[in-house]
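Visitor: I would like the atomic coordinates for the input below:
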Amino acid sequence: MTTDPPSRQAGPTASAEPAELAESSRETDQGGAHRARRAFRRWRRTRPFWAALWTGTGGFVIFFLPMAPLGKILQVGVGGIAGMAGGVVIMAMALLVLLLPSQRHTAGVIAVIAGVASFPLSNLGGLFVGMILSVLGGSMAFAWLPEKPTRRRGGPLRRNRGPAAGTPVPPVSVGSGSV
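Guide: Below is the predicted model of the structure:
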């Protein structure tokens, strides 16, 4: 017994090949992903994104490095709690830099101070990695500037290319300046 393939129905989908349908659905998926990526890029460029990323990573390392069971933290004492508090402060400054770019100077300075303070408080600043990342991110946040405004509507800026053709040029003295 043989089975025949189902007959194609007349209509808009019957004329399109399966490969064409798959390609058109991929285009719409890529279009949405492309728009989302472009929107994220536009949002990212309006704030110190990389500074927040490095600062948050440094705070994460400083916070989770001394993590231990509660009994161990109580035996370690204030040192373990101070290290974790420093990591929380640094991660909070990373969020502040990301969400409120106008406060980047204050948050950057606090992140650098907390990163340096983590050196004696939290296992050598998260074994130097957390401290270095926090100082790097805080410095980047402090130094970040918003994008430059777009050019004027009048077109590109003109450079002074010298006198126009036909304009007399004043005489210039060439020499060393001594008589």
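
Visitor: Could you use CA atoms for every contact and neighbour count after this?
Guide: Fine.

Visitor: By residue count, which helix of the chain is the longest?
Guide: helix 18-44 (DSSP state H).

Visitor: Which residue comes closest to the spatially most central residue of the chain once chain neighbours are left out?
Guide: Most central in the chain under C-alpha atoms, centre = their mean is residue 49, positioned 2.5 Å from the mean C-alpha point. Here the nearest residue to residue 49 in space, its sequence neighbours aside, is residue 98; by C-alpha to C-alpha, 6 or more residues apart in numbering that works out to 6.1 Å.

Visitor: To compare against the first, here's the next sequence to fold:
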Amino acid sequence: MSAVTPGPNDHFLKVYWRKFRTWRGSRPFWAGFFTILGGIPIAYFPYASMKLGNLTMSMATTAGAGSLIIGVLLITLGLTMWFHHIVRVFAGVAAILLALISIPVSNLGGFLIGFLLSMVGGALSISWVPDKKPGELEAEQSETVPGPRTDDDADGTMGEPDTTLETNGGRHSAG
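Guide: You can find the predicted model right below:
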């Protein structure tokens, strides 16, 4: 057994942590995390009640149902970013639009906490791009790098030198 490979005595928490890091790196994890965290205060604050001694304060408004719908949709979009990351751009745009709608509907977007977290999550989701595997990266580089250019590239033969010779009155010229 070498010092590089883990042995059979590797702690199971380390194994799970490595698997989680691999899973987290293959999807927009932080985008989904911020979107879920943004949906929680948007859905929670209209239904929350705070007790101070015998005094109960409640934020019950007519927009409670709208806030609940927006919050649940944001949580769902965050989970979608995690588990169905192919639609990350749609989920990011939808999260940004729902965050903007939550400002007038849901107590300034969950007192700006949910609004800001959802905006950041949506922006991260839109900007996230999956990593390229080493084999894909080499194939892409070999396809995009052209060969040496010649003066006669007007005919569309990129990087292919013209090897035909024509005779013009006893003179040999290329092209």
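
Visitor: on that earlier part again, okay, angle between the next helix or strand after the longest helix of structure 1 and helix 18-44 too, please.
Guide: Toward the C-terminal end, the helix or strand that comes next after helix 18-44 of structure 1 (DSSP states H and E) is helix 49-64. Put simply, helix 49-64 of structure 1 runs at 80 degrees to helix 18-44, going by axes from the mean of the first three to the mean of the last three C-alpha atoms, to 10 degrees.

Visitor: Who are the packing partners of helix 49-64 of structure 1?
Guide: With contacts taken as 3 or more C-alpha pairs under 8 Å, 6 or more residues apart in numbering; DSSP states H and E, helix 49-64 of structure 1 sits against helix 78-99, helix 104-121, helix 123-127, helix 129-143.

Visitor: Where in structure 2 does it align, residue-wise?
Guide: Mapped onto structure 2 using TM-score structural alignment, helix 49-64 of structure 1 spans residues 29-44.

Visitor: Give me the mean deviation of the matching stretch from structure 1.
Guide: When structure 1 is overlaid, stretch 29-44 of structure 2 sits 0.5 Å from its aligned residues on average, using mean C-alpha distance after the TM-score superposition for structure 1.

Visitor: What does residue 95 of structure 2 correspond to in structure 1?
Guide: Under TM-score structural alignment, residue 95 of structure 2 pairs with residue 111 in structure 1.

Visitor: What separation do you get for its match and residue 121 of structure 1?
Guide: For residue 111 of structure 1, the distance to residue 121 of structure 1 equals 15 Å [C-alpha to C-alpha, to the nearest Å].
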